[in-house]
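[1] Sequence and predicted model, in that order:
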Amino acid sequence: MQDADNTVIARTLSWVNHFIVAHDICPFARRELARDAVRVEVVRSKKIEVALEELMVEVHWLDEHPETETTLLVFPTLFKSFDHYLDFIELAESILVDQGYEGIYQLASFHPDYCFEDADADDAANYTNRSPYAMVHLLREESVEKAIDYYGDTAAIPDRNVALLNGMGTEAVEQCWQRSCRVDDQD
């Protein structure tokens, strides 16, 4: 049985709040959530071509709504395979370039089975990009640059995250991640 859209959104926001923000995986997320500037859109497509079209619909929506900082485009019915998801990300990045959006928006990728290249599947560091559903995070490039200017050396963030999660250990991180994706006893 598929999760209803409101459940998909609730699980996604729970994960953002109780994993990403709680562990400071992304030091910029807390502010945007507090400003209510994060949009979560559920895409029910079962075809990559339609998912790419929906991505561009969301890009155009963001163009018209500057008050929304960022969008999490969630695909609960597509991309069960992480490899197929990576193919989609490659196509999505190409379309952004082809449509003239290079330097305007960038993509961050998240998937339940996310695994960094050359990493073991059970490496705790993979959880920095593991999410309850396959999703694409659309970020405004200009805002990313401002955040980097404010924050300073953002290059240290991934190393800090890897050290934090590896220090917790895979089993503890998995349990924490699982709890963060539930909506029944949080929020």
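    That came in fine, so what should we check first?
[2] C-alpha from now on. contacts and neighbour counts both.
    Fine.
[3] number of nearby residues for Ala29?
    Using other Cα atoms under 10 Å, Ala29 is surrounded by 17 other residues.
[4] Please, which helix or strand holds Glu171?
    helix 170-180 (DSSP states H and E).
[5] Give the other helices and strands that that helix contacts.
    helix 5-15 (3 or more Cα pairs under 8 Å, 6 or more residues apart in numbering; DSSP states H and E).
[6] Show me what the helix it packs on packs onto, helices and strands only.
    strand 38-42, helix 170-180.
[7] Contacts for the shortest one next, please.
    Right, the one you point to is strand 38-42. 5, 8-9, 12, 32, 68-76 (Cα atoms under 8 Å, 6 or more residues apart in numbering).
[8] How about the helix or strand following it, which residues are buried there?
    Per DSSP H and E, strand 38-42 leads on to helix 48-64 as the next helix or strand towards the C-terminus. For helix 48-64, a neighbour-count test (16 or more other Cα atoms under 10 Å) marks 48, 51-52, 54-56, 58-59, 62 as buried.
[9] hold the first one in mind and look at this next one:
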Amino acid sequence: MQARQAQALRDMRHWLERAVIGLNLCPFAKAVHVKGQVHYAACDAAAPAEALEALGHEMDALLAEDPARRDTTLLVLTGGFADFLEFQHLEAMAQRLLRKRRLDGVLQIASFHPDFEFGDAAPDALSNFSNRAPWPTLHLLREDSVQRAVDAYPDAQAIYGANIATLERLGHEGWAALRVGRGDAPVDGEGA
């Protein structure tokens, strides 16, 4: 594996542990992480067709695995899609691929990007940070697992509001202090 891809996968694990789980931005993430059910895959594609091919491969691989072994996949895009608008276009194509494969209702695709912006938010709004990750990433989730998690969570609709409140309390300086950006993850064997 290329050094860039290895660093990207370390960065994404670090981000998941410190930001997503550490701040409880997704109350469902800790269980699959602790059980080792999160699969990380790196893709150095710079063109949408190559990225979609890799996504299709990861869809097949996820569905071929027992959910007890692999419940979710993060496809980390290391070769391109740094521009958020270009990434949004790729995400729209990924959603079409999901429907074309008749996997709507079986899998979901969520997205994360270093420059993620909600349509109604200012670029520096803290709410955007709930979907900001060190690398452009397409997240494959099993629909059944999402539904079980939502059913078990008392008020799943409140997660977004709770995330905004958490991020606003943390502030930009607090987010920066988490050190969950590109290249911030420690190399194995080093301290965090």
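    Good, I have the coordinates. Given the structure is predicted, the values throughout are model-derived calculations rather than measurements.
[10] what's the angle from the helix holding Glu171 of structure 1 to helix 5-15?
    140 degrees (axes from the mean of the first three to the mean of the last three Cα atoms, to 10 degrees).
[11] For helix 170-180 of structure 1, buried residues please.
    When neighbours are counted by 16+ other Cα under 10 Å, the buried residues of helix 170-180 of structure 1 are found to be 170, 173-174, 177, 179-180.
[12] next one: stretch 81-94 of structure 1
    Buried residues in stretch 81-94 of structure 1 (16+ other Cα under 10 Å): 82, 85-86, 88-89, 92-93.
[13] which bit of structure 2 covers it?
    Using TM-score structural alignment, stretch 81-94 of structure 1 lines up with residues 83-96 of structure 2.
[14] residue in structure 1 matching Asp115 of structure 2?
    Using TM-score structural alignment, Asp115 of structure 2 sits opposite Asp113 in structure 1.
[15] Kindly confirm my reading that that match is in a helix.
    No. Counting by DSSP: H, G, I helix; E, B strand; the rest coil, Asp113 of structure 1 falls outside a helix, being coil.
[16] and Leu139 of structure 1, what element?
    Assigned by DSSP H and E, Leu139 of structure 1 belongs to strand 134-140.
[17] swap that for Leu107 of structure 1, sorry
    strand 105-110.
[18] ok, average deviation of that strand from structure 2?
    Strand 105-110 of structure 1 differs from its equivalent in structure 2 by a mean of 0.5 Å after superposition (mean Cα distance after the TM-score superposition for structure 1).
[19] Now find how far off-centre that strand is within its chain.
    Between the centre of strand 105-110 of structure 1 and the centre of its chain there are 7 Å (Cα atoms, centre = their mean, to the nearest Å).
[20] Thanks again, I'm all set now.
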